[in-house]
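K.L.:
Everything below, folded, please.
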Amino acid sequence: MTTHPALTAASRLAAAAALLALLSVLPWLSGRDPARSILRAQYGEREPDPAALTAIRDRLHLDDGPLTLSRRWLTGLTHGDLGTSWVSGHPVAPTVWQSLAVSLTLMGAALAVALTVTALLTGRRLRHGPTRPRPGGTGAALAAVPEFLLGTLLLLTGAVWLRWLPPFGWSTPAHLVLPALALGIPAGGLLGRLADDALPGAYREPWTRTWRAAGLPWRTLAHGALRRCLPPLFPQLALVVVGLVGGAVAVEILFAIPGLGRVALGAATAQDLPLLQGAVLALLAVATTAGALAATAHRLALGPARTAAAIAAPPPPDPPTHHHRRWLLPAVLAGLLGATTLAGLTGDPTAVDLNLRLAGPTLDAPFGHDALGRDILARLGHGALHTIGTATAVNALALLTGLAAGLLPRLSTGAVEVANTLPPVIAGLLVAAALGPSTTGAAIAVAATAWAPLAAHTAALVQEERATGHVQASRMLGASPTRILRTHVLPGVLPAVTRHTVLRLPGTALAIASLSFVGLGAQPPTPEWGLLLAEAMPYVERAPWAALAPATALALLGAFAVTTATTIGTRGSRPRPATS
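P.N.:
You can find the predicted model right below:
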């Protein structure tokens, strides 16, 4: 497939310009007086003084409007000046570079953890690939664990209970361990699951039978299969790298790490426009660099190894499986979630009884009560309608958007990188500023970023499919591009991207709930699982059941996503000639 670097560069520039333009109007879009937000950030809850507000407006030239201020910021940017913080009055550049260094250090450690996890997950498949037809579920299970939840568990066990590592701060190498594990384990699970999903297709290709017939050792065969599957993983690796830098806001807040995502969130909350623009610009630079390196690696890996493997006929189909057995475990998990929801719907999720504050489980309230004496089972049941329903709708929209964008990679590359760069919390701030805080606003904010990994995965797989021999043969026989797309490309791409979408369901649910927790989504007392978990964390040592119930519900949702994705992956339908 012919590449057009100019179109890709133009898409990146246009997407970055659109994001910076949107950020430049955030203080005015929100309807809040920027001077009041700055004064509150400087002096807390001090009563606004009209004279002080006027002084801030005059000093920062706020009355000039966003267009004039943005033009001045861009003019300074051409000279390497990122501006001056509206809150602190200090230059923005040193703060951005320091926080970027922290984030890159954390990213490096988390990436090392992720690659280690990926290697461990794919080792068994590489050793026993031809005799292990079904993808493993360990990687999917790890990928479905939200970083915030994993970080909380690591903080409680490793720092609070066992006292092996320091809980907060960023002063010694020991402070790096827990947040790197919290970020790296889910990322490694995702990469390992995608690799484990791709290797069976490579092992079913005719060249593997030829190599085995020639008596080549399994290490040689595994090396060839791994090279065969690497190209579609490079774009995902780039998105993981960017996500580890800008998407680690929750982990940075949890462990009190002065990273770039936390700085961007604080600047957006305080409406410190120059600092927000500088932080996002640094995130865009990281995303562009990672995307360019991934594209280069993808082209190199897609060269001779891919051409040699391309053939005119598809490989043999997957071995037949028993359909009813495949769906047994997902059905059981769905039944548990459904039973919990139905049982909870019979109670009142908003009824407050302070006499039952943090009361333990009883026959009337099997999951106990929260800090306000509300029945946790009732809140879980009613929260399922918000959490699972909204997350499913967001994932469906992300799937459609990701497929459409992945079919036009030259035009959508910039938008993919920018969307993946933007933390959902900052997207939530932008949406809440325009629409107000609500469940719908939180869903829109998460959907605005959730499609990017799916688009990158789709683009890589489409390029793989179009490079296969049977597609090239169809093209030479005169098949139209539309027919090739409908009969060859989409049937090979859609199952893998659908599985990827299902695996992201728990993370989507928690992302929506986390926006509600910070005041950008559904407002209390609306029950949502992530909000229930966050509300229970301050009392986890005194009343662990309050946190265990929503954590278990999220775990069940994750297990259901894992088993469903694995079941979809073993359907035995049309086989893919390449990776999946």
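
K.L.:
switch to C-alpha atoms for all contacts and neighbour counts from now on
P.N.:
OK.

K.L.:
Next secondary structure after the longest helix seen in the chain?
P.N.:
For the chain, the helix that runs over the most residues, judged by DSSP state H, is helix 92-128. Going down the chain from helix 92-128, the next helix or strand is helix 138-143, by DSSP states H and E.

K.L.:
Now the second one, please; I'll put the structures next to each other:
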Amino acid sequence: MKTAFARGTALAAVLAALGLLPWLSGRDAALSVLRARSAEQEPTAEALAAIRDDLGLGSGPLTLLGRWAGGLLRGDLGTSWVSGTEVLPSVASGLGVSLGLMGASLAVALLVAAALCTGTVVRGARRGSGTRSGTGGAAAAMLASVPEFLLATVGLIVLGVWTGLLPTSGWQGPSSMVLPALAMGLPAGGLLGRLVDDALPAVFGERWVELWRASGVSPWRLACAALRRAVPALAPQFGLVAVGLTGGAVTVETVFAVPGIGRTALGAAKAQDLPLLQGAVLALLLLGLAAGALAHLVRVRLLGPGLRDAALALPAPPRAPAGRAARAVPVVLAGILLAVVGWGLTRDPYAVDVTARLLAPSRAHPLGTDGLGRDVLARLGHGATATVGVAVAVCLLSYLFAVAIGFLPALSAGVADIANALPPVIVGILVAAALGPGTAGASVAVALISWPPLAAHASALVEEVRAAGYLTAQKAIGATPRWILTRHVLPAVAGPVARHAVLRLPGIALALASLGFLGLGAQAPAPEWGLLLDESRAYVERAPWAALAPAGALALLAGFAVSLSSLSSVTGSSATGSSTTTARRRAEVAA
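P.N.:
Reported below is the predicted structural model:
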């Protein structure tokens, strides 16, 4: 009941913030409308007052929210401030395009996940192996960590510009869907493949598999039964994958100029067309919530009436100790990144030389120059310090909030459900509309949605520590709740969650880069990695090295995150007790 109440309250707060967006923005919406309608007209007091009266902007926030909510009940999303047309047809048109793209992306994701899990399924069905596919697991982890905007940019360069095999923009037919679907489907497929590949060894190690095999059940039926056993516990994660597709649609549609709902929302945010932005974000939010609800219904259906309240969590699969090569991977990747960044820090990232525009890599400019003749290596090095510094601050805020809310598991679970339905890009669009684009807005957006995995981990640890026998003994001898909290519970929670937060630092940096890529984060001339990648798209055909440099740096960062998290999971499972391992597993499932 508490979780449902918290979920409803959080959803109501999000909808209220969306309805109050014209008031929360703190800007004169009448001025934005006047400039959009007629750039030559003078913004006189009379003209602005007439626009406010026409749009009903002169009333208070409660009246504004009530009018917007009433329109929703009538199926009226308002009128665009820029074009003067109804918002609902534009949202419906963009939503139709995005649903088609998401369907194609989901098909790609399922094919990729099936390919990554094939080795584990075959071995388990034939021999009952309790080990996972090492190659498939590494490939799945790498695919899952690469952001959509990076794949979209690299795919555009390689498959669109260099080879000319596929169209690079527009929405003319099935061929226009290939590159966007690959950019969105490959990371989703990697995540699905990793989840299933992790779960199957534990399933094949269960007693019933041996009994079925001894009874002569075919490997095909055994594999199908194992998949059906693993899917219910992973169904919530499948819903999060669908939610991720809604966020990925914004960046991918922007790269390939696809007229979908994501590109519509981003364009409305930049043009300050708040009614259109409200309708587009509402559609994306409903898509995310519908995906989560559908995943829950699938899980309930697969469990059956007798087990609908059962968690059926799978035990963590056995992991082999990390080899020397695996331990060296994050060190090598970090060394390469540090070397490039250190080299770039010795150069001036703002020096403009129009006579050296778009030069190819040379001894004077090892990574070439950009459209203004600035050294790409210098901007790459200085951009790393800004991106990582902001990511550390966001990570720290998320950690503190997660530890605090972790002591209220019912509240954290309900609020986290709504936060998980909001990808960073969607939150970034809303924050940019309210605060304006910039580093501060991007930091707030990422912080708002980066805490749920940490809070899930903290909640699991709090529950297990509070149930420990030694705490019962402490209470029996008269220890105060404050003593128990500060000397036992908090130390047992703070350390593991802090290590978890450090592992998420590269992912936070990538999320900030994605907002910079969309123009919602750091603004020019700041040398931020996502912004560098976005600026280079204008001349990608003439100087692809300007785009490949930040793309390569982001790929190295993603690889470092994957190798570090994989190494931590191996060493953590072998060095901790069973209760901590169970808490980690529960946190992974909840997150």
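
K.L.:
any idea how far the longest helix of structure 1 is from the chain center?
P.N.:
Centroid separation for helix 92-128 of structure 1 versus its chain: 15 Å, with Cα atoms, centre = their mean, to the nearest Å.

K.L.:
Just the endpoints, please. Distance across stretch 564-580 of structure 1?
P.N.:
End-to-end distance of stretch 564-580 of structure 1 (Cα to Cα, to the nearest Å): 16 Å.

K.L.:
quick one, strands of the stretch 301-450 of structure 2?
P.N.:
Shown for the stretch 301-450 of structure 2, no strands are assigned by DSSP state E, counting those that start in this stretch.

K.L.:
so what secondary structure elements neighbour the longest helix of structure 1?
P.N.:
Applying 3 or more Cα pairs under 8 Å, 6 or more residues apart in numbering; DSSP states H and E, one finds that helix 92-128 of structure 1 makes contact with helix 177-203, helix 218-229, helix 233-246, helix 260-270, helix 273-301.

K.L.:
could the ones you listed go into a markdown table alongside distance to Leu337 of structure 1 and mean neighbour count?
P.N.:
Formatted as a markdown table, these follow (distance: least, Cα to Cα, whole Å; neighbours: other Cα atoms under 10 Å):
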| stretch | distance to Leu337 of structure 1 | mean neighbour count |
| --- | --- | --- |
| helix 177-203 | 23 | 26 |
| helix 218-229 | 36 | 18 |
| helix 233-246 | 30 | 25 |
| helix 260-270 | 34 | 24 |
| helix 273-301 | 38 | 21 |
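
K.L.:
can you put those helices in a markdown table and add distance to Leu407 of structure 1?
P.N.:
Formatted as a markdown table, those follow (distance: least, Cα to Cα, whole Å):
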| stretch | distance to Leu407 of structure 1 |
| --- | --- |
| helix 177-203 | 19 |
| helix 218-229 | 20 |
| helix 233-246 | 14 |
| helix 260-270 | 30 |
| helix 273-301 | 16 |
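
K.L.:
and of the ones you listed, who's closest to Ala351 of structure 1?
P.N.:
helix 260-270 (32.0 Å; Cα to Cα).

K.L.:
shouldn't Val145 of structure 1 be in contact with Thr508?
P.N.:
No - using Cα atoms under 8 Å as the test, Val145 of structure 1 is too far from Thr508 to be in contact (10.9 Å).

K.L.:
re the thing from before, nearest to Trp161 of structure 1, out of the helices and strands packed on helix 92-128 of structure 1?
P.N.:
Minimum separation from Trp161 of structure 1 across those (Cα to Cα) falls at helix 177-203, 13.8 Å.

K.L.:
how close does the helix or strand that the closest one is followed by sit to structure 2?
P.N.:
For helix 177-203 of structure 1, the following helix or strand on the C-terminal side (DSSP H and E) is helix 206-213. Once fitted to structure 2, helix 206-213 of structure 1 is off its aligned match by 6.0 Å on average (mean Cα distance after the TM-score superposition for structure 1).

K.L.:
circling back to that earlier point, could you pull out the residues contacting both of Val145 and Thr508 of structure 1?
P.N.:
When contacts are counted by Cα atoms under 8 Å, 6 or more residues apart in numbering, the set common to Val145 of structure 1 and Thr508 is empty.

K.L.:
what residues are up against Ala443 of structure 1?
P.N.:
Neighbouring residues of Ala443 of structure 1 by Cα under 8 Å, 6+ apart: Thr390, Ala391, Val394, Ile512.

K.L.:
how close does the first one get to Thr131 of structure 1?
P.N.:
As defined by Cα to Cα, Thr390 of structure 1 lies at a distance of 39 Å from Thr131 of structure 1.
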